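In: Sequence first, predicted coordinates after that:
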Amino acid sequence: MLMQFSLIHGSLPTKGRGLYLALILLVLSAGCSPENSSDQNLPEITVLDRFTKAISVDDNLLYAPVSIQIDAEGNLYVLDTAVMQVQVLDAGEPRLIRSIAGPGRGPGEIVRPSHIRLANNMIHVIDTGQFVIQRYSLDGRFHSAISYGEWGYFPSVAAPPPAPVNPSAVITPDLDNKPHILANGDLMLSPMGVRDSISSLYRRYNSDREFLARIGHIPDGSSFILSNEEVKSDIQENRIPSFYLPKAFPVSSAQDEDLIYMIFSSMPKIARYQSDGIMAWEKEITGISELDSIKTGFFSSMERIMQNDSRFRITLNFYHSGTVSPEGELWLITQYRDIYLHRFSANGALLNRYKLVAEDEKLKPIFDIHFERKEIFIVNSDGEVLLFPY
C-alpha cells in the first residue's frame, strides 16, 4: 500500500521526530493478508512477470516521470518533474522526439504539475502550482493557458506550503479532485476545497467557461472541513473518515466524451456517468484481497499513529489512476506491496486481476496501456519505463 504521511498543523518539536520516524518504520513493517479471496466468483490473479525496459536509466531520457500517456501511434508522452517538461519519446528506439514546456511562470511554463492528458489533439499539462492548465499542440507549440483559479477554483483559505520534495524523485501523483480533460477538450473541475457547500464532485465546462453539467454525487456522510478529532473518532469506530469520503477522480474515454467513470478513492466504489451528469450505474468493490489488505493496513496504521499524535494521518487510496479501452472497459491500478491492475467491463463487472512482478524492480502505480498491442507501460522508482505484454 502506498501511504503518504502528512503533518496537519505546525511542525514537530525536535524530540518528537524520533517518535515520528519510529512510527513510519512500524507502518512499513505491517504485514499483508493472503491474496486468495473468499469470493469464488472473483477472477483469479494472473501474474505478469515478463517485461522489457522500454526506457532505461542508461538511455538518459527520463529522470522523474510522474505521468505517462501513449498515443495511437505508440509514442510515449511523459511528464518529467525533474526538468518540468513533457518528453515525447519513441519507446521502440528509444529516442527523444521532442521536449515540451519548461520550468517557470511565463507562457507555457510550469511550476508544480500533477499530470498530463492527451485530448482533442492537444497536450494538456495540469499545473496545480499555478491553478493553470497549459495547452500545447501535438508538435509541441504552446497554444493557450486556462487559469481555472480565475474561474473561482482558487482555495479561499491558503493551503500550507508543501513539504520539500526531491525534484528527481518519482512521486505517485495525487489525482483526487484534480482537474480533468474530456475527449472533446471540455474541463471537469472540482469545487472541493474552494467552497463550503458543494452539490457535486465535479462541474463540467467548455473552454469558453460555459457551465455544462454537474458530475459525481457527494457520498452520504461526507465532510469538507478537516477535523483531527473527527478523523480520530471515525478511526476508533472503524469507519472511513468522513473527510476522506468525497475524495475521487475521473477516468474518461479518449474517444468518447460521454463516457466518464468516477473513482471514489477511499471507499472503494466506482460509478459510470454521462457527460450530462446522469449516472448509469454505481458499484461498490468488495471481496478483493488486495483491496482488503489496503483497508486493514490503513486502520491499523492510523490507530497507532493517532494514539501518539492526532496531527498525523495517512492517505487512503484503493486506486491511484486508470485508463479506458476503446471498447469502454475500465482499467485501474492499485498497490499494496505489489502492483495490481483490475480490468472492469463497461457495466462494472470485474473481468481480470493482474499482478505485475518485476524481480527487484520497485514499480510505481504510474501507467498507461497500448490496447491494440496489448502492452502495459509502467514506471519504476528509478525513473525507467517498463513494458509488460498481457
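Out: That came through fine.

In: going forward, measure contacts between C-alpha atoms and count neighbours the same way
Out: Will do.

In: which element follows the helix or strand where Arg135 lies toward the C-terminus?
Out: Assigned by DSSP states H and E, Arg135 belongs to strand 132-137. Scanning forward in sequence from strand 132-137 by DSSP H and E, the next helix or strand is strand 142-147.

In: Show the residue spans covered by the helices in the protein.
Out: In the chain, the segments counted as helices under DSSP state H are 14-28, 228-236, 289-308.

In: closest one to Lys362 among those?
Out: Ranking those by distance to Lys362, with Cα to Cα as the measure, places helix 14-28 first at 14.9 Å.

In: Show me what that closest one is in contact with.
Out: Ser301, Arg304, Ile305 (Cα atoms under 8 Å, 6 or more residues apart in numbering).

In: Second structure for comparison follows:
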Amino acid sequence: MKRIYITVSLLILSSCSTDKSPFNEVGVTELEQFETLVSSDDNLVVNPTIVKFDNDDNLLVYDSRRGELLKLNKLSEVVGKYGNRGRGPGEFLRVNNVFHIEDYIYIIDDIGLKIHKFTVDGVYETSLEYKQKAGLTLPPLPPVPAPDLSFLDNLYAVNINNQPIITDFDYVLLPAEQMENTVYKIADFEGNTIMDFGEIPEGSSFELDYNLFRTSISNREVPNLLIHNVFPVKGGSGSGEIFMVYNAIPRIEKYDANGTKIWSKEIGDNPEIDAIKNAFFNTMQEILSITDAVATFRAYTWGVSDKESNLYLATYNSPELPLWIHEFDKNGDLNQRYKLVSEVELLPTFDIDFDNNLFIVITKESEIRTFQF
C-alpha cells in the first residue's frame, strides 16, 4: 500500500473531558464593521501572513512572498525593516513568529532553526540556534488523491505548534529536544537551559503506527500521536506567566514564571468548529481507504494575552466559516465568542490593539483590517 504523509492545520475537538468550558452558555458578538489599514492596492506587501501591533501605533508585518519583515506606522508608511530572506547573519528562510519585547525585535525562523535579535531601530545583534522538537517530523504535503478538500484552504497558514516564543525577562521558550517529561524548556539567549517546562499529556505517543492512527480516525478520536501538539502564549501582564494551548485535546494550562502550573482547563464542545471536525474525520477516512497517511491539526491557531491575563484564541478559518476569536479570562473560563464577518476569507492569525479594542487581521486578498470589539 502506498504511504503518504499529510501535514494539515485543522481544528478538532475531543469529546472526552471532565472540566469543560460551557460554550453554549456564552453569547456571540458579531463584528461586521471594519477599517482597512493596508489595502492590496497600496502594494506595500504582497502576501502578509503575520501581523503584530507594537503598542506604539506601529505594525510589524511579515510578507512571506517578498521575505521581508516591515514596520509600518499608523499612516501605513514603511518606517523600518528587519532582516531579509537568506542564510547570512540576521537573515531568515521563513518567519514563524515575531516578538517585540522592550527595545528588541525577535524573529523566529522555523526552517533555519534560528531566533534573530534586532534592536527596534533595525540593527542586527545576534542569533540563537535551536533544535526541532523531539519526536516524529512529517515531510511536506505531497499531491493528495483525496475527495473535496476545500475546507483546507488555509493549509499553509502559519503553524506555531511546538515552536519557540520569547518570554518576559529576555528568556526563550524552546521545544524540548527529548520529550521525556516536558514539551518545552526555558533558556537564556545563550541557549543555556534554566528549567524544563510544560507537561506531556497522558496518552501521548511519539511513534508512528498507521494502524493505530487509522483506528483512531475510524472511531473519530484524537490519535495519540497528536496529543502533545501545543503552542505557548506569553502572558500580557509582564509577570512571566505563560499559557499552554494543547490543540488536540483541547486544553489550556497556565504557568507562572517559575514553571509552576497555576491551573488546567479542558475546553468544552465548540459549535463553531463542529463542521470542520466532521469534515476532517470524514475526509481522513476516505484518504486512509486509499493509502496510509498522517495529518496534524489544530483546535486553535493563534493566541494573544492582555495585561489582565485574559487569553484570546483564534479558530481555523475556511470559506464556509468566519473567523472566530474566543476570549478566556485569567482563570480559563470562556468570556466571549467573537465572530468576525467578512466578504473575503480572513487568515487565522491576528493581534490586538488593546487600548482601542481592535482586532487586527489579514485577509486572503492581502489586506490588513481592524474590527472594533
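Out: Yep, that arrived. These numbers come from a predicted model, not from an experiment.

In: picking up where we left off before, average gap between the strand holding Arg135 of the first structure and the second structure?
Out: Taken over the aligned residues, the distance from strand 132-137 of the first structure to the second structure averages 0.6 Å (mean Cα distance after the TM-score superposition for the first structure).

In: what span of the second structure lines up against that strand?
Out: Aligned using TM-score structural alignment, strand 132-137 of the first structure spans residues 114-119 in the second structure.

In: ok and the strand holding Arg135 of the first structure relative to strand 142-147, angle-wise?
Out: For strand 132-137 of the first structure against strand 142-147, the angle by axes from the mean of the first three to the mean of the last three Cα atoms, to 10 degrees is 160 degrees.

In: how about Arg112 of the first structure, what does it touch?
Out: Thr81, Asp127, Thr128, Gly129, Gln130.

In: from those residues, which single one is nearest Asp186 of the first structure?
Out: Using Cα to Cα, Asp127 comes nearest to Asp186 of the first structure of the contacts of Arg112 of the first structure, at 16.7 Å.

In: hang on, the closest one packs against Arg117?
Out: No: taking contacts as Cα atoms under 8 Å, Asp127 of the first structure lies outside contact range of Arg117: 11.6 Å.

In: re earlier: who wins on neighbours among the contacts of helix 14-28 of the first structure?
Out: Within the contacts of helix 14-28 of the first structure, Ile305 tops the neighbour count with 23 neighbours, counted by other Cα atoms under 10 Å.

In: give the contact list for that residue.
Out: Going by Cα under 8 Å, 6+ apart, Ile305 of the first structure touches Leu23, Phe312, Arg313.

In: and what of Thr349 of the second structure?
Out: Thr349 of the second structure makes contacts with Thr49, Ile50, Val51, Val158, Thr301, Trp302, Ala314, Val361, Ile362, as judged by Cα under 8 Å, 6+ apart.

In: To Gly74 of the first structure, which of the helices of the first structure lies closest?
Out: Minimum separation from Gly74 of the first structure across the helices of the first structure (Cα to Cα) falls at helix 289-308, 30.8 Å.

In: between that closest one and helix 228-236, how big is the angle?
Out: Going by the same axes, to 10 degrees, helix 289-308 of the first structure makes 130 degrees with helix 228-236.

In: Check the mean deviation of helix 289-308 of the first structure from the second structure.
Out: For helix 289-308 of the first structure, the mean deviation from the second structure after alignment is 2.2 Å (mean Cα distance after the TM-score superposition for the first structure).

In: relative to helix 14-28, how tilted is that helix?
Out: Per the same axes, to 10 degrees, the angle that helix 289-308 of the first structure makes with helix 14-28 is 160 degrees.

In: Could you check helix 289-308 of the first structure and say which residues are buried?
Out: By 16 or more other Cα atoms under 10 Å, the buried positions in helix 289-308 of the first structure come out as 289-295, 297-299, 301-303, 305-306.

In: same check, this time on stretch 120-129 of the first structure
Out: Neighbour counts using 16+ other Cα under 10 Å place Asn120, Met122, Ile123, His124, Val125, Ile126, Asp127, Thr128 of stretch 120-129 of the first structure among the buried residues.

In: what are the ranges of the strands in the stretch 201-350 of the first structure?
Out: For the stretch 201-350 of the first structure, strands defined by DSSP state E, counting those that start in this stretch occupy the ranges 202-205, 211-215, 248-252, 260-264, 269-273, 279-284, 312-314, 321-324, 330-336, 338-344, 350-356.

In: correction: the stretch 51-200 of the second structure
Out: For the stretch 51-200 of the second structure, the strands defined by DSSP E, counting those that start in this stretch occupy 59-63, 68-72, 78-81, 95-101, 104-109, 114-119, 124-129, 165-166, 172-175, 182-187, 193-199.

In: and the shortest one, which stretch of the first structure?
Out: Residues 180-181 of the first structure are where strand 165-166 of the second structure aligns, with TM-score structural alignment as the criterion.

In: Tell me which residues are up against that stretch.
Out: So stretch 180-181 of the first structure is contacted by Arg117, Ala119, His124, Leu187, Met188, Leu189, Pro250 (Cα under 8 Å, 6+ apart).

In: picking up where we left off before, quick one: the strand holding Arg135 of the first structure to chain centroid distance?
Out: 19 Å (Cα atoms, centre = their mean, to the nearest Å).

In: can you check stretch 186-201 of the first structure too?
Out: 18 Å.

In: One more: stretch 208-223 of the first structure?
Out: The answer for stretch 208-223 of the first structure is 19 Å, by Cα atoms, centre = their mean.

In: again, but for stretch 187-199 of the second structure
Out: Using Cα atoms, centre = their mean, the offset of stretch 187-199 of the second structure from its chain centre is 21 Å.

In: Over to stretch 250-260 of the second structure?
Out: For stretch 250-260 of the second structure, the distance to the chain centre is 17 Å (Cα atoms, centre = their mean).

In: The strand holding Arg135 of the first structure versus strand 113-119: what angle between them?
Out: Using the same axes, to 10 degrees: strand 132-137 of the first structure against strand 113-119 is 40 degrees.

In: Sweet, I'm off.
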